[in-house]
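# When you get a sec, could you give me coordinates for this:
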Amino acid sequence: MIITLPDTSTHEITKNLLKTQEDYSMATGRVLTLIVVADADDDIEAILAPVREASREHPSRVLVVLGAPESEPARLDAKMLFLGDSGSSETVIMTLHGPMANHPAEIVTPLMLPDTPIVAWWPTTAPANPSEHPIGAMAQRRITNARHNVSGNALLRVSSGYTPGDSDMMWSRITSWRGIVASALDRPPHDEILRAQLIGPADNPSVDIAAGWLADRLGVPVERAATNDDIEDHFPIRKLTITRASGEVTIETRGTRTIKVGVPGHPEALVAMDPRSDTDCLAEELRYLDADQAYACALTGLGRVVVR
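All right, here's what the predicted structure looks like:
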């Protein structure tokens, strides 16, 4: 169900939210308020798709704030999505025109659920310091998406502007891969680790954050090398080589959904691993609302990575 409210107010939006809940006996068991910050020119359906799917695990009130600062005069247009059009959430899409685009916090505050966590997500371009953004200052968790904002040094932006509670989907994209790495290193022989090398596309920040994670956790020299290809449907970390006294542990991408693992003294193993979508990453980020200490340590480890 879709309700369109052109040139409206937060009072009218709230009234329609309550009326729809009463008329359709909608459950109000929302677990958080998710505020999505984007631009009016972004692909809104591409942004809403992962939100809709992630809501099946995390029923939320979703407030989508779209800035259109060049429009005049100041005006608030809203579209409200319920039931099948919004997954397990209720979604309010608000386009802020003119000077109103500079005051998003004042617009969303009357619409937030009381006594629930607040999460902010920038699916495309994010501010240099999310915690200082008017929306980010209200949120317990702030999620950015450096893979969709690679102009300039996106990795430098997220590391220099880090505040506890920040996270980026480049980190959740490698969760399954990190589990494979940990499993390979748990297998004997458990001798000394000397160094590590990662190979992946030069402009993919997931490769860089993986290198930072290894530098922090292993405490050895880590080299990050670039490939000449950037095949979108392949996992970005093409190959990891960890050198131990007994030989090399290798974790290498084979095709689109297979990882080959080689450990000295053991037969090679093939592990299935699907590429992680924005839906997978967003759902994972919403499971943990405390500060992600492992992510913070990985950002710290970036300073010890050698780039070739």
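# all contacts plus neighbour counts: C-alpha atoms, from now on.
OK.
# wouldn't Thr10 be in contact with Glu106 here?
No - between Thr10 and Glu106 there is no contact under Cα atoms under 8 Å: 9.7 Å.
# Compare those two and say which one has the larger neighbour count.
In this view Thr10 and Glu106 are compared by other Cα atoms under 10 Å, and Thr10 has more residues nearby, 17 against 13.
# To compare with the earlier structure, here is another sequence to fold:
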Amino acid sequence: MTTLWDTTGSAVVKALGAERRAAGALAFGLALTLVVVVDEKNVAAAESAATAAAAAHPCRLLIVVRRQIDAPHPRLDAEVSIGGRLGPGEAIVMRMYGRLALHAESVVLPLLASDAPVVTWWYDEPPTRIAFDPLGVFADRRVTDVAAAPDPVAALRLRAADFAPGDTDLAWTRISGWRTLLAAAFDGRQDRPTAASIEADPADPSAQLFAGWLRARLGVPVEVAASGSHRGVHGLHAVHVTVEDGEIAVTRVDTRSGTITRPGVPERRLPLAQLGLGDLLAEELRRIDDDSVYADALATWSGIPDLSGRSGHREHVWRDPMMETAPTQAPPAAPAPSGS
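Here you go, the predicted structure:
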């Protein structure tokens, strides 16, 4: 591991080259570049999640810590390692001070793995507009987590208003297991559902996206309503779909499993794990292409049509957070979601 204090971007590039030569690392072994944007207070948690994801997907891990933007002098401290505490791959942790933190791309761009896709993940509250952050503009995939925002549902509406193909959110990844089990419950059935309901906190963005997905796929009204205590299990509790001869339901039993019930079929218990942050990120890194199913669910929930038909090209919109009097450029307001 090489630690550089008050250094420059070119010195970091040279240090990475030296570490790679010493470790015998080969560039073609990298599947992608993962850029992580995080505040200092959450660095340990972000490193842990990114390391777990990088173990499943060989990548160059670039962790950008925007620290003390109001510092009077720009400064860069960096830690460069291969096969160190951040896993077996290549990793660089960069702490940026002062105005340099507002131009992080000037350091990050030369460090991107050659001919490999780029994924940017914001650990903390996502930006109001992705175009405000050049670290998102040059990325092929952009991963946010509205659950980190003070009002997750309002943040999800912003993600819909600002959406471009290549965007995704971990609120969507958290319902992958639910969608898989519910789709399996419909195997062999030809009847058409008439209604659906979800047991969850209406303020849970994952529940709202689940409702959007159900409405987009089934074309039926979907209600999201709070339910009683579920032995400390957080998140979604159950989904019920009304069919001609009764009800199809998926119900969480505990943090690891759930049950499927169907008319005339014995109840089955199947895995339905609540994934940790690293596993959620690894799941998103499985695909680099646009997630049109997520776009359809978000469009149906938000009421903004044809999100997947938008251009995937973004242009950087400069906004200086140091200028308190500068006007805020917000995305167009999204209509209130119907049936949520």
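# Quick one: neighbours of the counterpart of Asp85 of the first structure in the second structure, just the number.
In the second structure, the residue matched to Asp85 of the first structure (TM-score structural alignment) is Arg85. Applying other Cα under 10 Å, we find 13 residues neighbouring Arg85 of the second structure.
# Next: the one 10 residues further on.
Other residues lying near Arg95 of the second structure total 24 when counted by other Cα under 10 Å.
# Can you give me the buried ones in the one helix or strand Ser159 of the first structure maps to?
Secondary structure from DSSP states H and E places Ser159 of the first structure in helix 154-160. By 16 or more other Cα atoms under 10 Å, the buried positions in helix 154-160 of the first structure come out as Ala154, Leu155, Val158, Ser159.
# what's next to stretch 237-244 of the first structure, contact-wise?
191-201, 206-207, 248-253 (Cα atoms under 8 Å, 6 or more residues apart in numbering).
# Nearest residue to the residue nearest the centre of the first structure in space, please, no chain neighbours.
In the first structure, the centroid-proximal residue (Cα atoms, centre = their mean) is Met169; its distance is 2.7 Å. For Met169 of the first structure, ignoring the flanking residues on the chain, the nearest one in space by Cα to Cα, 6 or more residues apart in numbering is Asn145 at 5.2 Å.
# swap in Pro221 of the first structure?
Spatial nearest neighbour of Pro221 of the first structure, excluding adjacent residues (Cα to Cα, 6+ apart): Arg195 at 5.1 Å.
# So which of the contacts of stretch 237-244 of the first structure are in strands?
The members of the contacts of stretch 237-244 of the first structure that map onto strands under DSSP state E are 193-201, 248-253.
# who's in contact with the helix holding Ser159 of the first structure?
Outside helix 154-160 of the first structure, the residues that touch it by Cα under 8 Å, 6+ apart are Ala128, Asn129, Ala146, Asp168, Pro205, Asp208, Leu299, Thr300.
# Looking at those residues, which are in strands?
Those of these lying in strands (DSSP E): Asp168.
# and of the contacts of helix 154-160 of the first structure, the nearest to His58 of the first structure?
Using Cα to Cα, Asp168 comes nearest to His58 of the first structure of these, at 18.4 Å.
# I'd guessed the closest one sits against Ala146; true?
Yes - in this structure Asp168 of the first structure lies within contact range of Ala146 using Cα under 8 Å: 6.7 Å.
# returning to that earlier point: OK, contacts around the residue nearest to Pro221 of the first structure?
Contacts of Arg195 of the first structure by Cα under 8 Å, 6+ apart are Val220, Pro221, Val222, Ile242, Thr243, Arg244.
# Once you drop chain neighbours, what's closest to the fourth one?
The spatial neighbour of Ile242 of the first structure that comes closest, neighbours along the chain excluded (Cα to Cα, 6+ apart), is Ala196 at 4.3 Å.
# Translate that neighbour into the numbering of the second structure.
So, by TM-score structural alignment, Ala196 of the first structure is matched to Ala196.
# can you count the residues close to its match?
Neighbour tally, Ala196 of the second structure, other Cα under 10 Å: 23.
# Correct me if wrong: it contacts Ala225.
No - with contact defined as Cα under 8 Å, Ala196 of the second structure does not reach Ala225; the gap is 11.2 Å.
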